[in-house]
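> Requesting a structural model of the entry that follows:
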Amino acid sequence: MISKPDPYAQSDYRVRCDWGPAGADAVAPGTSIVAVVDVLSFTTALTVAADLGVTVIPCRWRDERAAALAAQHRATLAVGRAQVGPGQLVSLSPATIRAAGGLRRLVLPSPNGSTIARRLAETGATVIGVSLRNASAAAAWAARHAGDTAPVAVVAAGERWRSDDSLRPAVEDLWGAGAFIHHLAALGVEGLSPEAELAAAAYRHIASDVRRALFDCASGRELAGYGYPEDVEIAAEVDVSDVVPVLTDEAFHPVTRDS
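Okay, the predicted model is just below:
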């Protein structure tokens, strides 16, 4: 009996796109590069750290295991936004990372983007962090390293519903994924899956006013409502960064778009 290809793998296409950990498991196998997108806020925080030359160790957990990982790597541990106080100045908030001085290594826990990145790294994939801040640079780096034919996967991290911890597709991650895919296509990378085409079209729809779209979407309203509007402002800094965080040896290391 001839086995049929998995339709969810999007393996007929060079550029693939899906959501969350399960989506990553579906589209990443066989690809050369996987872009993880978590705009509010893991990959935005990651690109801010990369701009400062900081090595970032992604972490699945927000408990004593994160503290142990930070101790192991002699790194600063980013805590939850609400935990920032005297003696602890760095959190998942990109604003706190930008304001902190002297960071060299940072453990960055995140239930979405960080978890997906670690999961993908275990498969041997080359994982990069993409936000709206570095989508163009990341696309240029990926297009060069993928060559003429190697497939590229894009994973929009999404959020979790508090009621049952199921995946909540987050439109800002669709836009971030779409920005990366849009720039890949502009560089001549062909073979977009329908899912990838949709993401690129979604980004183009809001590209003229990204800031407004981010503040209007559910995640942006949530962050601003909790007192973190600066994190939304930083996420809306479209293509200000030429740095690409590449996951190597369990840590994201900053490289330039031309490296």
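> Every contact and neighbour count from this point should use C-alpha atoms.
OK.
> helices and strands around the helix or strand harbouring Ala95, which ones?
Ala95 is part of helix 94-99 when elements are defined by DSSP states H and E. Here helix 94-99 touches helix 42-51, helix 229-235, going by 3 or more CA pairs under 8 Å, 6 or more residues apart in numbering; DSSP states H and E.
> in that helix, what counts as buried?
Residues of helix 94-99 classed as buried by neighbour count (16 or more other CA atoms under 10 Å): Pro94, Ala95, Thr96, Ile97, Arg98.
> Same list, the helices and strands packed on helix 94-99, but as a markdown table with distance to Leu247 and mean neighbour count please.
Below are these laid out as a markdown table (distance: least, CA to CA, whole Å; neighbours: other CA atoms under 10 Å):
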| stretch | distance to Leu247 | mean neighbour count |
| --- | --- | --- |
| helix 42-51 | 11 | 27 |
| helix 229-235 | 21 | 21 |
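> Export those as JSON lines, with columns for distance to Asp249.
Listed next are these as JSON lines, based on distance: least, CA to CA, whole Å:
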{"stretch": "helix 42-51", "distance to Asp249": "16"}
{"stretch": "helix 229-235", "distance to Asp249": "27"}
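> I have a second one here; can you model it like the first so I can compare?
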Amino acid sequence: MAARTQEQYQVRFAWGSAGADRIAHGTHLVVWVDVLPEPSGGGADPAARARAAAALLPDGPEVVLGHLANAAAVAERVTSLQAERGDRCVVAVVAAGRTTDLGVTVADAAGEPTDGAETPEPAVEDLLAAGAVVDALVTVGIDHTSPEAATACAAYTGLRRAVRHLVSAAEGAADLDRETVHAALAAGPELVVLRESGTRA
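Reported below is the predicted structural model:
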């Protein structure tokens, strides 16, 4: 089991499934942030890969998909959970990053998700989207953030006017056609629930 980290903070941030193992303990919501498809991902879009990733995350918290356009919806979900609980909602924001398989194989021969061994590299698009989520949480008053989450937030707020350009010019977009990148950037504000609380995907 990975060492538990950032446990004193309400809003936490890490990279990939291994990062989720470190920071998702005691949380009520995990936001899996994945903006662009992987060229080597066999055609799987971020939502499909995120569902596979959700099956590997620690049991307990609800898991939702985060991206650049739905940060406000994530914040609304957190405030709703706090109202339901009558207490604070602890959030783990987890950026998928870039690896051959994002640390996840969608399914093995038996149809079960399997874990990859690679550690994700930071990805500009996922860092900015994670920062957008943290910024939206801070905006609604959920601002007890870890240094890691605060840094992601600062990256987004400092660069928010250039986000679309930065994502389009980033390594993650280099091997994708322009239409695929534009479609990812045009993702709507809806919140996609990848796993209900207390269940596996």
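> from the buried residues of helix 94-99 of the first structure, which is closest to Leu174 of the first structure?
Closest to Leu174 of the first structure out of the buried residues of helix 94-99 of the first structure is Pro94 (19.6 Å), distances taken as CA to CA.
> and the nearest residue to the closest one once chain neighbours are set aside, what does it touch?
Residue nearest to Pro94 of the first structure in three dimensions, not counting chain neighbours: Ala45, with 4.3 Å by CA to CA, 6 or more residues apart in numbering. For Ala45 of the first structure, the contact set (CA atoms under 8 Å, 6 or more residues apart in numbering) comprises Leu92, Ser93, Pro94, Ile97.
> The first one and Gly80 touch, don't they?
Looking back up the chat, that one is Leu92 of the first structure. Yes. With contact defined as CA atoms under 8 Å, Leu92 of the first structure counts as touching Gly80 (6.2 Å).
> more crowded one of those two?
Leu92 (26 against 15; other CA atoms under 10 Å).
> What is the aligned counterpart of Ala9 of the first structure in the second structure?
Matched by TM-score structural alignment, Ala9 of the first structure corresponds to Thr5 in the second structure.
> Do I have it right that its match meets Arg22?
Yes. Taking CA under 8 Å as the definition, Thr5 of the second structure is a contact partner of Arg22 at 5.6 Å.
> Number of residues surrounding Glu172 of the first structure?
Neighbours around Glu172 of the first structure, by other CA under 10 Å: 30.
> what's the answer for Leu29 of the second structure, then?
25.
> Same question for Glu195 of the first structure.
Glu195 of the first structure: 16 surrounding residues under other CA under 10 Å.
> that older thread, now flag whichever of the contacts of Ala45 of the first structure is closest to Gly147 of the first structure.
The shortest gap between Gly147 of the first structure and any of these belongs to Pro94, at 32.3 Å (CA to CA).
> what about the closest one, distance to Gly80 of the first structure?
Going from Pro94 of the first structure to Gly80 of the first structure by CA to CA, to the nearest Å gives 12 Å.
> same deal with Gly129 of the first structure?
For Gly129 of the first structure, the distance to Gly80 of the first structure equals 20 Å [CA to CA].
> Out of the helices and strands packed on helix 94-99 of the first structure, which is closest to Val36 of the first structure?
Using CA to CA, these put helix 42-51 closest to Val36 of the first structure, at 7.6 Å.
> Do a quick rundown of the strands in the second structure.
Counting by DSSP state E, the segments of the second structure that form strands are 11-15, 29-33, 62-66, 91-95, 104-105, 114-115, 192-195.
> Turn those into TSV, including distance to Ser80 of the second structure.
TSV is the format used below for the strands of the second structure (distance: least, CA to CA, whole Å):
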stretch	distance to Ser80 of the second structure
strand 11-15	16
strand 29-33	11
strand 62-66	13
strand 91-95	13
strand 104-105	30
strand 114-115	32
strand 192-195	14
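> Those strands: which one's closest to Glu121 of the second structure?
Per CA to CA, nearest to Glu121 of the second structure of the strands of the second structure: strand 11-15, 8.1 Å.
> outside of that closest one, which residues touch it?
Taking CA under 8 Å, 6+ apart as the rule, strand 11-15 of the second structure contacts 6, 20, 23, 90-97, 120, 122, 134, 142-146, 148-149, 152.
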